[in-house]
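Engineer: Got a sequence here, can you model it:
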Amino acid sequence: MEENKKKITTASGAPVPYYQDSLTAGPRGPILLQDFFLHETLSHFNRERIPERIVHAKGSGAYGTFTVTQDVTKYTRAKFLNEIGKQTRIFIRFSTVGGEKGSADSERDPRGFALKFYTEDGNYDLVGNNTPVFFIKDPRKFVDFIHTQKRDPETNLKSPTMMWDFWSLNPESLHQVTILMSDRGTPFGFRHMHGYGSHTFSMINDKNEKVFVKYHFRTEQGIKNLTGPEADDMRAKDMDYAQRDLFDAIDRGDFPKWKLFIQVMTEEQTKTFKWNPFDLTKVWSQKDYPLLEVGVLELNENPDNYFAHVEQAAFAPAHVVDGISFSPDKMLQGRILSYPDAQRYRLGGNYEQIPVNRCPFMVNNYQRDGQMRVDGNAGNLPNYFPNSFDNNREAREYAEPAMHLDSIIADHYDRNENDDDHYTQPGDLYRLLDMEQKQHLINNIVAAMSGIEGPKKDEISMRQLCHWFRADMNLGLGVAKGLGLSMDTLAEHMPRQ
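Structural biologist: Predicted coordinates:
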């Protein structure tokens, strides 16, 4: 039987005669410098942790399929959407946003919803969240916003004061904060929540006609959320319950499914929309822009190694395919730059050669060298273009139509008077909730704002209260009452209009 067992080897393949005993000078002597396998083992151990993602650090993932169920070729020529019944392999990663890898799955936080479609025209990454909007609409603010969700540089503790200070000074965040403070801010695992592309994207058909779209993934498992107290209890019971729930469901054959819908807006309609249609803090009315079914997403395969697949998965909104493109959404434009850059820092310049990120179809370019090049580095082929040796060409037939811009004037500021309306949509959302959900929202806001501390406590609290009142008077009154503020106190501290 012994001869049938596989030999343990070093990373270079040399057999290891003694795995558990270091090479020493005599049975009790010091370890010798020549024990290279000990060096290899300890050195590799020191490098087992790649840099943690700055955001979305803790996540879960799975493989699956996307199947087209409706004809959408009038909108896009994307090959993976070109016929009913067509099936494309996908990988998905769910995540919490603000916490570290060891944080709890039940934290009040948006959830990442990132998809990689392995299409014959290259990999398409749709990197969204479980909310249709975001806290900010300009990438200039992103770093500062994320800093407020991390740890205080003085105490190294999470700081409600930092969060609410930023949100109260940026009323555009109110729509997302309203969602976050509702029960939707603590979903019951990943299977029971919707997913969104969040940004506005574009689709281009075979006639080179362009429309703008928003993506909606609707869970077939039904929406299920935790209340604030239930989320607190879950943190104590099982910090990894969302990961466990997803893995166990797939393992027992209970494959989660989502239906994909799109909203469609023409270029002409973007000019008459009440708000900036590319503003990430706003939604499009489903009454005016109804949901159109596209297909079904099913998760049916657990990765066999978490690190190899989930931790090394790298998503970037810059990865689009023919028939799908970008929009003037400022946040999307910023992410086109920042996400690939983050992946190159975290995983190296050749991160797209890692199996979970590798395009299963042809990849052909002149990128060479760099750390962790594992594909043969294109052998003896030329590393420049044009050249006289290979038979490569530019794929001009894949060019997309030019983007029509309203202005070519460089400007830092929005000019549409409706762009500063940060209150209508959050107010509408509050008024859609039933009485129980409204009370949960108020309770969660009060619990979160009660953590504001320091000499600026009253200033920050009153500034944020102003936003709640402007969204809906009853919402503002409910929060004020929960914070124990009397009408006299409100009258004294509220800013004059």
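Engineer: switch to C-alpha atoms for all contacts and neighbour counts from now on
Structural biologist: OK.
Engineer: any idea which helix or strand carries the residue nearest the centre of the chain?
Structural biologist: Nearest to the geometric centre of the chain sits residue 112, at 3.6 Å (Cα atoms, centre = their mean). In this assignment (DSSP states H and E), residue 112 forms part of strand 111-119.
Engineer: before we go on, could you also do this sequence so I can check it against the first one:
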Amino acid sequence: MTTRLTTSAGAPVSHNDTSKTAGPRGPVMLDDYQLIEKLAHQNRERIPERVVHAKGWGAQGTFTVTHDITQYTCADIFSKVGNSCDILSRWSTVAGELGAADAERDVRGFSVKFYTDEGNWDVVGNNTPVFFIRDGFKFPDFIRTQKRHPKTNLRSPEAMFDFWAAQPESVHQVTILMSDRGIPVNPMHMHGYGSHTYSMWNKNGERVWVKFHFRTQQGIKNHSSEAAETLIGKTRESYQEDLFAAIEARNFPKWELNIQVMPEAKAETVEFNPFDLTKVWPHDQFPLIPVGMLEFNKNPDNYFQIVENAAYSPSNKVPGIGFSPDKMLQARVFAYADAHRYRLGTHYEALPANAPKCPVHHYHKDGAMNFMGPSTGHVDAYYEPNQYAESAKPDVSVAEPPLKISGDADKYVQEDADADYVQPRALYADVMQADERARLHANMAGAMAPCSMPVRERWLAVLGRVHPEYEAGVRAELARLDA
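Structural biologist: Here you go, the predicted model:
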């Protein structure tokens, strides 16, 4: 049976190809409502793109718990091996606009929404375990350096390296970005990281600090700069093509969720700040503990509805999982949800991509596009506290144990500057092989080449503090490019 075309109000439509006119040559009649509706709707089909992570690719799937971690968390999803829930993931580049090429050298976003029985839990991360900065105060300035120059309307390597040279904490992330892992072949062949330090607590109220790791089961694969340049000349949509085709062919990509665990007291004695987003936790001290498997087995039927409307925020957590003193995390808890309110509207979490799959009861009221109806449990309960036994009330049993803090409030507290070079030095000298270091030198020099001499020298000085061979290698490549 043919599906009958209707208006958005449900009335059947008689035609959908020509305008209603006064005579065979026009003019068009103003009462041709469907014409007006189609044109007006088209004018409003676009929404603001994300400020960062605008270009992305998503898929739906399932998470299944494979290992018992109840000693660390009382979160319901982890209460039993075999528990599962639906998930929605979005992978993305950071700096590029909505039409940017997929295979550009950039950090990749790696976000997962877990639709648990106790609400949505979002892990909003990247494909790198660290970030460029450790304090949200610097985030707006950092992002401006990644976007377009206000006069030229072009990307500005000068701005990027000028900022990074003034923030040596960034050298760890920039080293990863300019390494072989700067251009993954596609989302399926990269790891994901929650990056921040989070907390978990068990049924006894005992807290531990944790890091989340998503380990690709497809293996790590990366493009060289030259291969990526050739690929972009052929297609700007390589990630979407690869991901969509794999799922349609039932080659479902998988990642294993692991955690690193640090006892609460240990954070006081480790040789680095465990809440610093520019630092990793050494695996020999804090080994990966397997938790469960993510499988992505469905391409959304409507990409815009599910992937573009997907709104991830670290503020979405469930009982048994909490925050930490990580300063960037604290800033993102506010900034991400606020970005979604701006981009999608007041009730963005009621959209299908974001709506929890468990009962929802809150006292938010009215506002544009409120299509949910009352959700407080009683028609007269539109405020709280109230007298109605059936209405939604807080549950003290899910309260987070108190967070221990110490020290004086001081916005000028600085980290130990020398500590910013220890981990990138180990990455460069102990982890990378000679051929990897050579490619790093070439990639870094190529990115720096358009910069002025003062900015070059400032950044080379940072590299020299990491390792003298790092500076020498990049300096030699710059000289070759300048010749």
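Engineer: quick one: TM-score?
Structural biologist: Put the two chains on top of each other and the TM-score (TM-score structural alignment, normalised by the length of the second structure) is 0.97; 478 aligned residues with a Cα RMSD of 1.5 Å.
Engineer: how about the strand holding residue 112 of the first structure, aligned to which bit of the second structure?
Structural biologist: Under TM-score structural alignment, strand 111-119 of the first structure corresponds to residues 108-116 of the second structure.
Engineer: Also stretch 232-250 of the first structure?
Structural biologist: Alignment note (TM-score structural alignment): stretch 232-250 of the first structure is matched to residues 229-247 of the second structure.
Engineer: Go through the matching stretch and flag the buried ones.
Structural biologist: 231-232, 236-240, 243-244, 246-247 (16 or more other Cα atoms under 10 Å).
Engineer: again with stretch 18-30 of the second structure
Structural biologist: 19-20.
Engineer: Equivalent analysis for stretch 213-223 of the second structure, please.
Structural biologist: 213-217, 220, 222-223.
Engineer: Just put the residues you listed in a markdown table and tack on secondary structure and distance to residue 340 of the second structure.
Structural biologist: Shown next, in a markdown table, are these (DSSP: H, G, I helix; E, B strand; the rest coil; distance: Cα to Cα, whole Å):
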| residue | secondary structure | distance to residue 340 of the second structure |
| --- | --- | --- |
| 213 | strand | 25 |
| 214 | strand | 25 |
| 215 | strand | 28 |
| 216 | strand | 28 |
| 217 | coil | 31 |
| 220 | coil | 32 |
| 222 | strand | 32 |
| 223 | coil | 33 |
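Engineer: any chance you could map the helices in the stretch 51-200 of the first structure?
Structural biologist: 142-149, 160-169, 174-181 (DSSP state H, counting those that start in this stretch).
Engineer: returning to that earlier point: the buried residues of stretch 229-247 of the second structure: which two are farthest apart?
Structural biologist: Pairwise distances across those (Cα to Cα) peak at 22.4 Å, for the pair 232 and 247.
Engineer: Could you pull out the strands in the first structure for me?
Structural biologist: Here the first structure has its strands, by DSSP state E, at 59-68, 87-96, 111-119, 122-129, 195-196, 201-204, 210-219, 257-266, 292-301, 324-325.
Engineer: So which elements touch the first one?
Structural biologist: Translated: strand 59-68 of the first structure. Counting contacts by 3 or more Cα pairs under 8 Å, 6 or more residues apart in numbering; DSSP states H and E, strand 59-68 of the first structure packs against strand 87-96, helix 241-251, strand 292-301.
Engineer: Relative to residue 461 of the first structure, which of the ones you listed is closest?
Structural biologist: With Cα to Cα as the criterion, residue 461 of the first structure lies closest to strand 87-96 of those, at 26.2 Å.
Engineer: Would you check the span in the second structure matched by that closest one?
Structural biologist: So strand 87-96 of the first structure sits over residues 84-93 in the second structure, by TM-score structural alignment.
Engineer: How about stretch 35-43 of the first structure?
Structural biologist: Using TM-score structural alignment, stretch 35-43 of the first structure lines up with residues 32-40 of the second structure.
Engineer: Just tell me what residue 14 of the first structure corresponds to in the second structure.
Structural biologist: Residue pairing (TM-score structural alignment): residue 14 of the first structure is matched to residue 11 of the second structure.
Engineer: Neighbours of its match, how many?
Structural biologist: Look at residue 11 of the second structure: counted by other Cα atoms under 10 Å, it has 10 neighbours.
Engineer: Then residue 340 of the second structure?
Structural biologist: 20.
Engineer: Please tell me I have it right and it contacts residue 347.
Structural biologist: No - assessed by Cα atoms under 8 Å, residue 340 of the second structure is found out of contact with residue 347, at 9.3 Å.
Engineer: Contact partners for the aligned residue in the second structure for residue 290 of the first structure?
Structural biologist: In the second structure, the residue matched to residue 290 of the first structure (TM-score structural alignment) is residue 287. Residues counted as contacts of residue 287 of the second structure (Cα atoms under 8 Å, 6 or more residues apart in numbering) are 260-261.
Engineer: any idea how far residue 287 of the second structure is from residue 281 of the second structure?
Structural biologist: The gap separating residue 287 of the second structure from residue 281 of the second structure is 9 Å, by Cα to Cα, to the nearest Å.
Engineer: hey, what's in contact with both of the two?
Structural biologist: Common contacts of residue 287 of the second structure and residue 281 (Cα under 8 Å, 6+ apart): residue 260.
Engineer: With the first structure overlaid, how far apart is the longest helix belonging to the second structure on average?
Structural biologist: Determined from DSSP state H, the single longest helix within the second structure is helix 327-344. Its aligned residues in the first structure lie a mean 0.4 Å from helix 327-344 of the second structure after superposition (mean Cα distance after the TM-score superposition for the first structure).
Engineer: mind listing what's buried in that helix?
Structural biologist: Neighbour counts over helix 327-344 of the second structure (16+ other Cα under 10 Å) mark 327-330, 332, 336-337, 339-340, 343-344 as buried.
Engineer: Which part of the first structure matches that helix?
Structural biologist: Here helix 327-344 of the second structure aligns to the first structure at residues 330-347, judged by TM-score structural alignment.
Engineer: And that stretch, how far out from the chain middle?
Structural biologist: 12 Å (Cα atoms, centre = their mean, to the nearest Å).
Engineer: How about stretch 70-83 of the first structure?
Structural biologist: That offset, for stretch 70-83 of the first structure, works out to 25 Å (Cα atoms, centre = their mean).
Engineer: Can you give me the end-to-end span of that stretch?
Structural biologist: Using Cα to Cα, the two ends of stretch 70-83 of the first structure sit 8 Å apart.
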